[in-house]
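Student: Quick one, structure for this:
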Amino acid sequence: MRKSLGTIVTEIQEQERKFSVTCSGLIEEAFQMTVFLQELLISSKECVLSSGFVNEEKEIEFFKMIKPQILGKLIYYNKLYRIETACPVNNGKMYHNYFSTHLTELKIEFSEHICNSHFYRYYRSGRVDKDNEYFKRGQINYLDGLSSYVFEIDPQFSTYYDYKVARIIANDLLYAYLLTKITPEENPDIFFSNTDDIKELSWTDSKNALIELMYALYASGAISGGKVGIRKLTAISQVLFRMPLTDVHHAFHRMKTRAGSRTLFLDQLKQSLEEYMDKDL
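Tutor: Here you go, the predicted model:
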């Protein structure tokens, strides 16, 4: 039986949580997720080819929502693996320039091939009036001057535009990931806002404390029902609090094996809040 969107998303998130704990670092995590997602995509294809769809609504849902979630994450983790394994150093100016170059390339790709397209505006606006054209098989209009990639796809398992949605998802994830690799203080253009209130915010505890808090929020699903990944949380946190966060995964793995309490900052937060509550009694 074909899996629902909710089941697919949950399954992917569970694997991400599993590998973030069991893998030795980001490279191994990216590799394991790539293997998992590739297998998930293959099994989804086998199901579609053997069973088809009960109606047009289910076909549109699959190619607009379900397949792009799998393929988008697959593109993202494969690219992440390639970037990480080709990184020349662990820190310093060369490290910064390496990731800055990748970020610039991503921005150029977005501006030249994605953001100005009619389909991108259609997808981002949440429209559904052309879903029959974009997300049903056999509806490709070659007169639109499509990318040559269209000739390589399997017409029984793609509408062409499901791949475009997957690329949008992958690019969003890559953008957040690359931001985590670049020190915010050296790149003021990546800040969300220029308001005085935002500029005055800063994290005054340790980096490990912030990383511990981020992982707690991620593991609990407290933000957007757990749909925001740890890398996006890292990007948001370092920009919001003007705190550069590098080597986040290794820092988290060290926390898991440290002596005494593994949640030092959360324990401290609980104690501080209880003491503050007692003052009002």
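
Student: C-alpha only now, for contacts and for neighbours.
Tutor: Fine.

Student: What are the boundaries of the helices in this structure?
Tutor: 5-22, 26-51, 56-61, 67-86, 92-113, 118-125, 131-134, 161-180, 196-200, 207-220, 230-241, 248-256, 264-279 (DSSP state H).

Student: this one next, for a side-by-side:
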Amino acid sequence: MPAFQSTFEELTQSWQLRLQDAEAGEPDLLTRVETCIHICEESLLELRQWVMEHSFPGRDCEIYFFKQVKPVIMARYIYYQKIYRLHIGYFNGSGLLAKERMERELQTIARYFADNADFYTYYRMGYTHHDELYFVRGAYNWKICPEVNHFDGIFSTSGDGKLAELMANELLVKYIDTILNPSLKLTEPATVTASRPAVASTLQCTASLTDIVELGYALQNCGFFNHGKASIKEIMALLADAFKVDLQKSYHLFLRLRARKNPAKFLDELKAALLRHIESDDD
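Tutor: Take a look at the predicted model:
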């Protein structure tokens, strides 16, 4: 496999360098995005040409290509197209403010994540048990990936297109977030809301807003409140009141933590801290 992987290193490195040059050298947004789209198109055509002229050394190599190589470039191709469409409507006077367009796109992305939750979990958790079903040609199943255009049997599998779409949406969430919240960081400390009345307790929540949101979604999905019937809105309101923080942007924060490499980072830290305490008590 290492020798096979090196086959595409030169192409992907060249592709990345060209994108970096375009991003840094072109001041006009739409021109820059169009240039990046063309760069991705050319790289995808190169990949397809290679597939037409060569055979994969083995099943693991084919899976690697359609899971680790093609979707990465395809995701950028889709990502830049989405950015272009977001902005062109605004620049052409569609009647929607930039903020409204961005927020509407976030809602669309959230629905797409929800509609493809099983496949998204498979990708984010690094699972491999269905790789031959998702990333090998000839194993196409429209029930698994009904939205994938499978007419190109040479260069498509059941899962590579959907994987690219998910990866593109993750990139787009980060892009939109930098526009809507340029100063907000994932590690932003949870601050006391001035409009809330003071309480007698001297305890103050020093976790980040993102950590609280991660906790809230975990509590909802494990059925912690009302036998699982409590809405996320109710839970966030409860946490906001209990911790005296502002969680009005909890949904946006959820999209950001969902795009992280480890979406459950805070929960993992909680578990590790508890285990350390248990072990120290045993000692």
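
Student: TM-score for this pair?
Tutor: Scored by TM-score structural alignment, normalised by the length of the first structure, the superposition of the two chains gives a TM-score of 0.59; 193 aligned residues with a CA RMSD of 3.3 Å.

Student: Just send the helices of the first structure back as JSON lines, with distance to residue 147 of the first structure and mean neighbour count too.
Tutor: Compiled in JSON lines, the helices of the first structure are given as follows (distance: least, CA to CA, whole Å; neighbours: other CA atoms under 10 Å):
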{"stretch": "helix 5-22", "distance to residue 147 of the first structure": "28", "mean neighbour count": "15"}
{"stretch": "helix 26-51", "distance to residue 147 of the first structure": "22", "mean neighbour count": "17"}
{"stretch": "helix 56-61", "distance to residue 147 of the first structure": "21", "mean neighbour count": "16"}
{"stretch": "helix 67-86", "distance to residue 147 of the first structure": "18", "mean neighbour count": "20"}
{"stretch": "helix 92-113", "distance to residue 147 of the first structure": "10", "mean neighbour count": "14"}
{"stretch": "helix 118-125", "distance to residue 147 of the first structure": "13", "mean neighbour count": "13"}
{"stretch": "helix 131-134", "distance to residue 147 of the first structure": "15", "mean neighbour count": "17"}
{"stretch": "helix 161-180", "distance to residue 147 of the first structure": "11", "mean neighbour count": "21"}
{"stretch": "helix 196-200", "distance to residue 147 of the first structure": "42", "mean neighbour count": "11"}
{"stretch": "helix 207-220", "distance to residue 147 of the first structure": "38", "mean neighbour count": "17"}
{"stretch": "helix 230-241", "distance to residue 147 of the first structure": "30", "mean neighbour count": "21"}
{"stretch": "helix 248-256", "distance to residue 147 of the first structure": "37", "mean neighbour count": "16"}
{"stretch": "helix 264-279", "distance to residue 147 of the first structure": "50", "mean neighbour count": "12"}
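
Student: any chance of those helices in TSV, with distance to residue 142 of the first structure too?
Tutor: As requested, the helices of the first structure are arranged in TSV below (distance: least, CA to CA, whole Å):
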stretch	distance to residue 142 of the first structure
helix 5-22	30
helix 26-51	24
helix 56-61	20
helix 67-86	22
helix 92-113	18
helix 118-125	15
helix 131-134	12
helix 161-180	13
helix 196-200	48
helix 207-220	43
helix 230-241	37
helix 248-256	45
helix 264-279	57
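
Student: which residue lines up with residue 34 of the second structure in the first structure?
Tutor: Alignment note (TM-score structural alignment): residue 34 of the second structure maps to residue 31 of the first structure.

Student: quick one: that match from residue 11 of the first structure, how far?
Tutor: Distance, residue 31 of the first structure to residue 11 of the first structure, using CA to CA, to the nearest Å: 17 Å.

Student: how about the nearest residue to the residue most central in space within the first structure, chain neighbours excluded?
Tutor: For the first structure, the residue nearest the mean C-alpha position is residue 173 (3.4 Å; CA atoms, centre = their mean). Closest residue in space to residue 173 of the first structure, ignoring its immediate chain neighbours: residue 76 at 6.7 Å, by CA to CA, 6 or more residues apart in numbering.

Student: go on, residue 56 of the second structure?
Tutor: Nearest residue to residue 56 of the second structure in three dimensions, chain neighbours excluded: residue 62, at 5.7 Å (CA to CA, 6+ apart).

Student: From residue 38 of the first structure, how far off is the equivalent of residue 88 of the second structure over in the first structure?
Tutor: By TM-score structural alignment, residue 88 of the second structure lines up with residue 85 in the first structure. Noted for residue 85 of the first structure: a distance of 19 Å to residue 38 of the first structure, by CA to CA.

Student: re the thing from before, what's the residue nearest to residue 56 of the second structure aligned with over in the first structure?
Tutor: Using TM-score structural alignment, residue 62 of the second structure pairs with residue 59 in the first structure.

Student: Next up, the contacts around its match.
Tutor: If you count contacts by CA atoms under 8 Å, 6 or more residues apart in numbering, residue 59 of the first structure has them with 53, 135-136.

Student: Which ChimeraX command selects the buried ones in those?
Tutor: Here is the ChimeraX command that selects the buried residues among these (16 or more other CA atoms under 10 Å):
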select :135,136
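
Student: Just list the residues touching the closest residue to residue 27 of the first structure other than its chain neighbours, thanks.
Tutor: Excluding the flanking residues, the one nearest residue 27 of the first structure by CA to CA, 6+ apart is residue 81, at 5.7 Å. Shown in contact with residue 81 of the first structure (CA under 8 Å, 6+ apart): 27, 30-31.

Student: Please list which of the residues you listed are also found as contacts in the second structure.
Tutor: For the contacts of residue 81 of the first structure, the contacts that are reproduced in the second structure, applying both residues aligned by TM-score structural alignment, their matches' CA atoms under 8 Å, are 27, 30-31.

Student: Quick check: the gap between the nearest residue to residue 139 of the second structure once chain neighbours are set aside and residue 69 of the second structure.
Tutor: Once flanking residues are discounted, residue 139 of the second structure sits nearest to residue 133: 5.7 Å by CA to CA, 6+ apart. Distance of residue 133 of the second structure to residue 69 of the second structure, given as CA to CA: 17 Å.

Student: Map residue 14 of the first structure onto the second structure.
Tutor: Mapped onto the second structure by TM-score structural alignment, residue 14 of the first structure lines up with residue 17.
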